[in-house]
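>>> Following is a predicted model, sequence given first.
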Amino acid sequence: MPSWGENLYNWHYRIIIMKVGFIQMNIEILDVKKNVDNAINLIEKNDADLVVLPELFNTGYNFNNKGEVLGVSEKIPDGYTTKLLKEFTENTDKTIVFGLSEKTDKGLYNSLAIVSKGEYIGKYRKIHLFFDEKDFFLPGDLGFKIFEIDGIKIGTMICFDWFFPESTRTLALKGADIICHPANLVMPYCPEAMKTICLQNRIYSITSNRVGEERGLKFIGQSQIVGPDGKIIFRASEDKQKAFHVEIDPLKSRDKNLNPKNNIFNDRRADFYELI
């Protein structure tokens, strides 16, 4: 069976089918093995080609001190979690985007990694750190990145990055077809805001959030997939684990026309945006 990327030879017809999804899960603080096992169990129930897991899915989020974070941080790609998920995707068509704490010689980063079909693809480091994250992590230094897999361009950001419109606009201008968005959302704003963001950029987004409560911090769930028209394709509940996937045509993101006379990129007046 041909992979979803093999249909790109004639994208003008915009008829490629790609299964994309997310894992919304409960996460146990500091229990890496349990969290990874839970994620793999849920992924096995998900028939998606592209699966997005939450931010820091393997460690939890609400750390008491930097020592806790350091104890569960890993090298990328040589750490336990990346190696295990890479091996899991061998002999499959799956691509997995997942958040984890990255250990480096410089310090720790709130990062995500991508593995696909038994290969390590790359990583992104969160640029906009939220609240106590600033006590534990260094701000990301790799820029907003696009990863091309079977001809589909995947843009990446992590949780609070969404709050800055420059994040998603940069990814869209770099040609992303889909924005993969691992998150640990606690504020209520993101699910609705992503509708406007996707409409403004004519792009798909996949937000994978977690559920449950961790040391008094409650997460809002509502993982979702939004289309380039700003409409919610599917939104999960606020409190239940969910493995979901849907078929989309990612090349719809390459059509930036609102009507015969308006193209959202061609109509930009960058000469008046100098403050940005």
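Great, that's in hand.
>>> C-alpha only now, for contacts and for neighbours.
Will do.
>>> Strands of the stretch 151-276 of the chain, start to end?
152-156, 178-182, 204-208, 210-211, 213-214, 217-218, 224-226, 232-235, 242-248, 257-259, 262-263 (DSSP state E, counting those that start in this stretch).
>>> try this one side by side with the last:
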Amino acid sequence: MPRIALLQLSAVAEPEKNIRKTEAAIRKAASEGAEIICTQELFTTEYFCTTQDTDKFDLADKIPGPVTENHQSLAKELGVVIVASGFEKRATGLYHNSAWVVDADGSLLGIYRKMHIPQDPGFEEKFYFTPGDTGYKAFDTKFGKIGVLICWDQWYPEAARLTALKGAEILIYPTAIGWLPEEKEEFGEAQHNAWQAVQCGHAVANSCYVVAINRTGTEGNTEFWGRSFVSDHYGQVIATAPVAEEMILTADIDLDALEAHRRIWPFFRDRRIDSYSQITERFID
């Protein structure tokens, strides 16, 4: 029964400070028995996508590169799996919002590039990120088969389904989501409820655990709402963090119970794959 740790942290403008802070949190989580340790989205930086600024491309790192290599050393030293998310420079003019998975022996199992890229006031991600081209992936780690998706991906049931169909037992969503001041009073709680509910729905529909790691704190006009959580395969939230506090949130993942659950709720068996061809259409007139 692996223990998973969600690192809900705030961020500052200097990447090195965020990297050191996160390393300290990884070490603390491992010392408390965590075997899978997950960061928030873009953990090395503040959420810089609030404006369009070409200087922000300097924040990107190569993968593999110094950050991933450090995580490989850490994972091997501590015997843990690390799932982290950062800003990838693939080439000049070609950047991704990416995640990487490092196994407990220090091997880099691979990367996932965020597929769904939002564009909203305060979330100018299409300016910075090329849509992912890795496809949906599941990584076979020492402590379970993990699927990684990133933030805006979490609203799309197709992404969760395809990742689960690759064999994922745990869907992990590094996230950076929050309230804008002009919306919070009227829509704030509804926005949070929708975010949590849709992901719990993915847990039910795919008989998976779902893990969402959000940042906390206020950056510019955005108040990140924290509330990182873990849902079991019934869609029950078994662990949740507060809004405005940094926290290492832990939960135990019962993979034996998941196996038993999938045997009596056989959603994959009963899918009518012969009837789904229109799902690849943009809209059905």
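Arrived safely, thanks for sending. Everything numeric here is computed off the predicted structure, so don't read it as measured data.
>>> out of the strands of the stretch 151-276 of the first structure, nearest to residue 170 of the first structure?
strand 152-156 (9.4 Å; C-alpha to C-alpha).
>>> mind listing the strands for the stretch 1-150 of the first structure?
Using DSSP E, counting those that start in this stretch, strands in the stretch 1-150 of the first structure cover 18-26, 50-52, 95-103, 108-116, 119-125, 146-149.
>>> Would you check the span in the second structure matched by the last one?
In this case it means strand 146-149 of the first structure. Under TM-score structural alignment, strand 146-149 of the first structure corresponds to residues 138-141 of the second structure.
>>> From residue 139 of the first structure, how far out is the corresponding residue of the first structure for residue 216 of the second structure?
Residue pairing (TM-score structural alignment): residue 216 of the second structure is matched to residue 211 of the first structure. Counting by C-alpha to C-alpha, to the nearest Å, the separation of residue 211 of the first structure from residue 139 of the first structure is 25 Å.
>>> who has more neighbours, these two?
residue 211 (25 against 17; other C-alpha atoms under 10 Å).
>>> who touches residue 158 of the second structure in this structure?
Counting by C-alpha atoms under 8 Å, 6 or more residues apart in numbering, residue 158 of the second structure makes contact with nothing.
>>> Also the one 3 residues further on?
With C-alpha under 8 Å, 6+ apart as the criterion, the residues that contact residue 161 of the second structure are 202, 206.
>>> Dump the strands of the stretch 1-150 of the first structure into a markdown table; add distance to residue 179 of the first structure as well.
Shown next, in a markdown table, are the strands of the stretch 1-150 of the first structure (distance: least, C-alpha to C-alpha, whole Å):
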| stretch | distance to residue 179 of the first structure |
| --- | --- |
| strand 18-26 | 11 |
| strand 50-52 | 10 |
| strand 95-103 | 11 |
| strand 108-116 | 13 |
| strand 119-125 | 12 |
| strand 146-149 | 9 |
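>>> Reformat those as JSON lines; add mean neighbour count.
Shown next, in JSON lines, are the strands of the stretch 1-150 of the first structure (neighbours: other C-alpha atoms under 10 Å):
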{"stretch": "strand 18-26", "mean neighbour count": "26"}
{"stretch": "strand 50-52", "mean neighbour count": "25"}
{"stretch": "strand 95-103", "mean neighbour count": "26"}
{"stretch": "strand 108-116", "mean neighbour count": "24"}
{"stretch": "strand 119-125", "mean neighbour count": "20"}
{"stretch": "strand 146-149", "mean neighbour count": "16"}
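>>> Residue 134 of the first structure is nearest to which of those strands?
The nearest among those, by C-alpha to C-alpha, is strand 108-116 at 10.0 Å.
>>> Specify the angle between the closest one and strand 95-103 in degrees.
Angle between the axes of strand 108-116 of the first structure and strand 95-103 is 160 degrees (criterion: axes from the mean of the first three to the mean of the last three C-alpha atoms, to 10 degrees).
>>> tell me how far strand 108-116 of the first structure is from the chain's mean position?
10 Å (C-alpha atoms, centre = their mean, to the nearest Å).
>>> Quick one: list the elements packing against it.
For strand 108-116 of the first structure, the packing partners by 3 or more C-alpha pairs under 8 Å, 6 or more residues apart in numbering; DSSP states H and E come out as helix 80-88, strand 95-103, strand 119-125.
>>> can you rerun that using 7 Å?
For strand 108-116 of the first structure, the packing partners by 3 or more C-alpha pairs under 7 Å, 6 or more residues apart in numbering; DSSP states H and E come out as strand 95-103, strand 119-125.
>>> would TSV of those strands with distance to residue 54 of the first structure be doable?
TSV is the format used below for these (distance: least, C-alpha to C-alpha, whole Å):
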stretch	distance to residue 54 of the first structure
strand 95-103	6
strand 119-125	14
